[in-house]
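Chemist: when you get a sec, could you give me coordinates for this:
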Amino acid sequence: MPQSRLVLDPEFTIGPVPRRLFGSFVEHMGRCVYSGIYEPDHPSADAAGFRGDVLDLSRELGPTVVRYPGGNFVSGYRWEDGVGPRDQRPERLDLAWRSREPNAVGIHEFDGWARALDTEVMMAVNLGTRGIQEACDLLEYTNHPAGSYWSDRRIANGASEPFGYRLWCLGNEMDGPWQIGHKTADEYGRLAAETARAMRLVDPDIELVACGSSNAQMPTFGDWEAAVLRHAYDDVDYISLHVYYQADEDDPDSYLASAMDMDQFIEGVVATVDAEKARGRHRTAVDLSFDEWNVVRAGAEDERPDRRPWALHPRLGESEYTVADAVVVGTMLNSLLRHGDRVTIGCQAQLVNVLGLIRSEEGGDAWKQSIAHPFEQMRRLARGQILRVAATGDRRDTRRFTDVPIVDAAATFEESSGSAAVFLANRSRSETADVTVECGQLGVRRLRSAGCLSLPDGSAATLTNRDRHDAVGPQPFDRADLRDGAVTAQLPPLSWTVLELDSGPDLP
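Modeler: As a prediction, the model looks like this:
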């Protein structure tokens, strides 16, 4: 049986839990918007056309920020198409996803949905086919109170008060050759800096995210971040990271260890950012916005076949997720939390249908996928300070990674309430892991709750789908015990376990 020992101490922390770390992403891609969050003819639709069942599930997940409207989509998007009377809005060809965009959902509609969800909007501007002026126009439209051309247009379109968006992305994945308006690092860095300066003249209180490399495998990785920040360091607040890990049936152990790569990716970008800070003698820190991340199942990559007909909301990237995927997502959340001193924004992509935490069928029902549960649990329970977990235990090598901890862990502690949360993944596909969590220094006296997401006995590939909505989810866990300042637990093979501890009285 693999062994793991974790030591938690309130004197050793990483920083406060960033609330924006638990964000999601809604892009005009596939069925994320149309027949995802928005379907006027659905039985649950509200007066604005948004699906009530999807909104209810989204509220349960509780994303604290939602990035919009892209993604690759934004690099060809004319935001003006989505405002004003619906019957006067043009239908456009979306070149990013070879689709037809009806523009039935635009800024006003999405803002109403986001307010109903009670989430912050992270707005992206088009720096692919457009530039400084269009970005400033959009910001004026959303944030300026009144008395200017675009703010008065917003008022005429029904929003007397500004939307007040604070968080803005300066384009999307601009180093990717697939991106409309793809640019070199110097081209983009200069454009990002000039756009940032102009946007701050419209609203000095905004926060800006510059595009980092599209992923760590890009030939531009590292050099891109350094070059962009050489132009824009003092003009932006964040630089972005994106990653998707592909499920691999031929090498499942490496797939389960994917968060090892995520750790290295984050630490590499932090090193590059801090090197540029030192080189440029900058005073402030640029933080990281991990505003696209998720896992991908085989069959979900059919995104841009050149000869596909131009269709409204075609099915793109629709994965059905397993227990293994939920465990990997849990370890990715752990990685983000462990780096929460620098990664202060995170967006799991996407919210509905396209690699979705939620799936829906047109005219039918909606359900949470397996990967939604670790997100919901961590968003709900991670509070206060991120603890620096001192971990020892068994490790193994995979084909791609060496020295992989069999048990992956992260933890938080909120002093004011005396509560702690411990997030544990057992990466072993066949062995129970014996874990000891030494937490006496936290002053916790009660194991308030314990839940575990794992494979039911005798099952090999349980997944959630339209016929098995509840096939995968956290179940009460009775193989954990708190005594004498330590929790002992036996984690089932291939499992995600969450322990909630507090200083309340012992339960009878």
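Chemist: please count neighbours and contacts with C-alpha atoms only from this point.
Modeler: Fine.
Chemist: which stretches of the chain form helices?
Modeler: Ranges of helices within the chain are 52-61, 107-117, 132-143, 149-156, 185-202, 223-232, 252-256, 258-280, 323-338, 372-381, based on DSSP state H.
Chemist: for the stretch 351-500 of the chain, what spans make up the strands?
Modeler: Counting by DSSP state E, counting those that start in this stretch, the stretch 351-500 of the chain has these strands, from start to end: 358-360, 366-368, 385-387, 390-393, 395-396, 404-405, 407-414, 419-426, 433-438, 446-454, 475-476, 480-483, 486-491, 495-502.
Chemist: Proceed likewise with the subsequent sequence, for comparison:
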Amino acid sequence: MKAKVSLVKEFKIGDVDPNLFSSFIEQLGRAVYTGIYEPGHPTADSQGLRGDVMNLVKDLRVSLVRYPGGNFLSGYDWKDGIGPKDKRPVRLDRAWHTIETNEFGIDEFVDWAKKSGTQVLAAVNMGTGTPQDAGDMVEYCNYPSGTYWSDLRIANGHKEPHNIKYWCVGNEMDGPWQICHLDAVDYGKKALETMKIMKWTDDSIKTVVCGSATTDIPTYPEWDRIVLEHTYDYADYISIHRYYENFGNDDDFLASFYDMDKFIKTSTATCDYVKAYKRSNKTMMLSFDEWNIWYQQNQKPHPWEKAPRLLEDKYSLLDALAFGGLAITLLNHADRVKVACLAQLVNVIAPIFAEPGKGAYRQTIYWPFRDISLYGRGVSLQPVVTSDKKITDKYGEVPAVIFASVYNEETKEISIFALNTSKSENSETTIDLRSFSNTKMIMRTELTGTDLSAQNSLENPDKVAPSKVELSEGDNGIYTLNLKKASWNVIRFSAE
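Modeler: Okay, here's the model as predicted:
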């Protein structure tokens, strides 16, 4: 099997926004409790924040972390999570059928984010919440002092404003599973009035309105059009969400990138239609603020309890490869996808897994996310690709090898991410960099193996991990490589 990718410095897709490397923590399962927060853990600090988990988050260089939800958001009163912990109410979380103690809230999360080297993408309740509640939360978090809510924040131990700049206006309000689900017209009207209050409180913030939660819902993409017709002037982004899982056909699963690509293109086209309809000069950007591999078919009923083990998918090498295809797709749409949140970050469908009282380890999907976060910053280039095709039952003919490429103009380095989706054939791959001067391969790694079902664990944390590959010499800017079957590859070059 053969593939060729050619890069031309002037063929730019767009600047890669650092917020493309963001994630998500929801008050769900063990994401917070025994995930990022576990008083008494051997690595916990004075606030009960787990240091081992924090170190892994820092290693990922996550830009934003969305909080507190998620489905949890639509029944959550943010005021329950502030003030003295012994006076905070214990509530039923009806979204996930759990008991929420509220001992962890927005102030604690902001402290965790600062210690973890990341920023907060806060979310306001558009289910049971009101526009006034949202405005009050912005005032509590961002207004300096001298008002009821800002002075309450100061009294709660945070003299300086949190200065949260990014805000989600609800979560998946198109979904009938959502508490106080709304139709598109009602949500659009409520979101508009909510954003007015939020931005009149702090005109520096950026807001994300709810787009479609999945391509499978009957209202997609009409929901997005209607919502944007109401909110276009006030919104800065519209969200899209999508998860993938393996239903038994590995070739279909490895081609999940094909579906994500179509989703982004359709959402972009919907935004541009509304732009034309509104006669607007503003181009609406996308916030892909939930994406991942998630085995939703594995969900089971459970009793009411605090922080149960929910959605704790254990990821395989095959999952990591499919994940890599999604990551490549995001980079190849860097012109319009400006925020992307890997959902989620710890324990719950997450790259980091932590056991109570014990250690934490990297799941297989940690590695491709880390690769794009470390080496995918710069300008996304449009790769000119020729690749052998493969036939899938679900998507028909798709490329067997896919690529994304990023040029960092400051460091003069090129990073190429390549996924060979074939389980049976290596790919003889040619990389043509003649558009650049004096290129030299400086790094090459691959994530592959003979057992696609292999998983990492606390006992064997590095069973699936990338390995270094011998560097190749170029011939006047042309490099020939062998990409192993079923492999995720990172190839980096210096250039003048």
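Chemist: related to what we said a few turns ago, can you say which of the strands of the stretch 351-500 of the first structure is nearest to Pro145 of the first structure?
Modeler: Between Pro145 of the first structure and these, the tightest spacing by C-alpha to C-alpha is seen for strand 358-360, at 35.6 Å.
Chemist: average offset of that closest one relative to the second structure?
Modeler: Mean deviation of strand 358-360 of the first structure relative to the second structure after superposition (mean C-alpha distance after the TM-score superposition for the first structure): 0.5 Å.
Chemist: give me the contacts around that strand.
Modeler: Contacts to strand 358-360 of the first structure, defined as C-alpha atoms under 8 Å, 6 or more residues apart in numbering, come from residues 35-36, 54, 57-58, 351-353, 366-369, 372.
Chemist: gap between it and the chain center?
Modeler: Centroid separation between strand 358-360 of the first structure and its chain, computed with C-alpha atoms, centre = their mean, to the nearest Å, is 16 Å.
Chemist: ok, back up a step: top of the contacts of strand 358-360 of the first structure by neighbour count?
Modeler: Of all the contacts of strand 358-360 of the first structure, the highest neighbour tally under other C-alpha atoms under 10 Å goes to Gln369, namely 31 neighbours.
Chemist: make a markdown table out of the strands of the stretch 351-500 of the first structure and add distance to Gln88 of the first structure.
Modeler: Conversion of the strands of the stretch 351-500 of the first structure to a markdown table gives the following (distance: least, C-alpha to C-alpha, whole Å):
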| stretch | distance to Gln88 of the first structure |
| --- | --- |
| strand 358-360 | 29 |
| strand 366-368 | 31 |
| strand 385-387 | 50 |
| strand 390-393 | 60 |
| strand 395-396 | 60 |
| strand 404-405 | 57 |
| strand 407-414 | 51 |
| strand 419-426 | 50 |
| strand 433-438 | 61 |
| strand 446-454 | 49 |
| strand 475-476 | 50 |
| strand 480-483 | 60 |
| strand 486-491 | 58 |
| strand 495-502 | 49 |
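Chemist: go through the helices of the first structure and pick out the most buried.
Modeler: Highest mean neighbour count of these: helix 323-338, a mean of 26 (counted as mean count of other C-alpha atoms under 10 Å).
Chemist: Arg5 of the first structure and Val437 of the first structure, how far apart?
Modeler: 6 Å (C-alpha to C-alpha, to the nearest Å).
Chemist: so for His282 of the first structure, which of the strands of the stretch 351-500 of the first structure sits nearest?
Modeler: For His282 of the first structure, the closest of those is strand 385-387, at 26.9 Å, according to C-alpha to C-alpha.
Chemist: right, I'll call it a day here.
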